[in-house]
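In: Need coordinates for the following:
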Amino acid sequence: MIRHIVFFSAARREDIDRIAEDLNGLARIPHSDFFEIGLNRKVDQLGTDVDVVVYAEFRDEAALAAYKAHPIYAETTAKVRPLRELRIAADFVSKA
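Out: Purely as a prediction, here's the structure:
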């Protein structure tokens, strides 16, 4: 299983909810086995830079590649990119 985690920070605080709403559209892409969007609660003293988190699970690299190649992914990227300041992504293989 591939775990896909992406962290976003908004360029403007007032765009946080819009970013989360736009990213939630990625759930319509059929290639993930699990998908969710969350707002950072910012309770960690050192972890307040991130505003929105995308977490998804994919059965393999091919499913993740198909997800990223889907037209909804490109549409969502075009909507969110102008609103974000930071984007950090990590993909790792989980044996769980």
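
In: alpha carbons only for contacts and neighbour counts from here, please
Out: Fine.

In: Pull the contacting residues for the closest residue to A63 other than its chain neighbours.
Out: Residue nearest to A63 in three dimensions, not counting chain neighbours: H31, with 5.5 Å by CA to CA, 6 or more residues apart in numbering. The contact partners of H31, taken as CA atoms under 8 Å, 6 or more residues apart in numbering, are F58, A63, L64, A66, Y67.

In: Sequence B follows; please return its structure for comparison with A:
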Amino acid sequence: MIRHIVFFTAKNKTDLPRIREGLEILGQIEHCAHFEVGTNHHIDKLSEIDVDLVVYAEFANKAALDAYKAHPLYQKSIASVRPLRDMRVAADFTSA
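Out: As a prediction, this is how the structure comes out:
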């Protein structure tokens, strides 16, 4: 299983509902075994970045993750979210 986690910050906090909406369409992509968008409630005092939204998804394998990223809804999400976001950091890890 591959766990895919992406952290986002908004350029303008008033755009958070639009960013969330743009991210939530990713949950319609059939290659995900599990998908969530969540609001970050933790203030990390050791970091200079306050994350606003988190995407968490699980995939059966790399082929499923690659198919997810190639899906037209993934491109639609990027087109709607990229102009509104400030920072994006993604991480993928496998678990047994």
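
In: Once they're superposed, what TM-score comes out?
Out: The TM-score (TM-score structural alignment, normalised by the length of structure 1) is 0.93; 95 aligned residues with a CA RMSD of 1.2 Å.

In: check which helix or strand covers the residue nearest to A63 of structure 1.
Out: Using DSSP states H and E, H31 of structure 1 falls within no helix or strand.

In: Next, the distance between the ends of stretch 44-54 of structure 2.
Out: Taking CA to CA, to the nearest Å, stretch 44-54 of structure 2 runs 14 Å from one end to the other.

In: which outside residues touch it?
Out: By CA under 8 Å, 6+ apart, the surrounding residues in contact with stretch 44-54 of structure 2 are 5-10, 16, 20, 37-40, 43.

In: With respect to A90 of structure 2, which of these is nearest?
Out: V6 (4.2 Å; CA to CA).

In: quick revisit: for the contacts of stretch 44-54 of structure 2, pick the one with the most neighbours.
Out: For the contacts of stretch 44-54 of structure 2, the largest number of neighbours (other CA atoms under 10 Å) sits with F8, at 25 neighbours.

In: What about G22 of structure 2, how many residues nearby?
Out: 19.

In: In contact with the residue nearest in space to the middle of structure 1: list those residues for me.
Out: For structure 1, the residue nearest the mean C-alpha position is V54 (2.9 Å; CA atoms, centre = their mean). Applying CA under 8 Å, 6+ apart, we find V54 of structure 1 in contact with H4, I5, V6, F7, L23, F35, E36, I37, G38.

In: How about the contacts made by I5 of structure 1?
Out: By CA under 8 Å, 6+ apart, the contact list for I5 of structure 1 reads V53, V54, Y55, A56, A89, A90, D91.

In: Pull the residues that contact stretch 75-85 of structure 2.
Out: Stretch 75-85 of structure 2 is touched from outside by 8-12, 15, 18-19, 22-23, 25-26, 69, with contacts defined as CA under 8 Å, 6+ apart.
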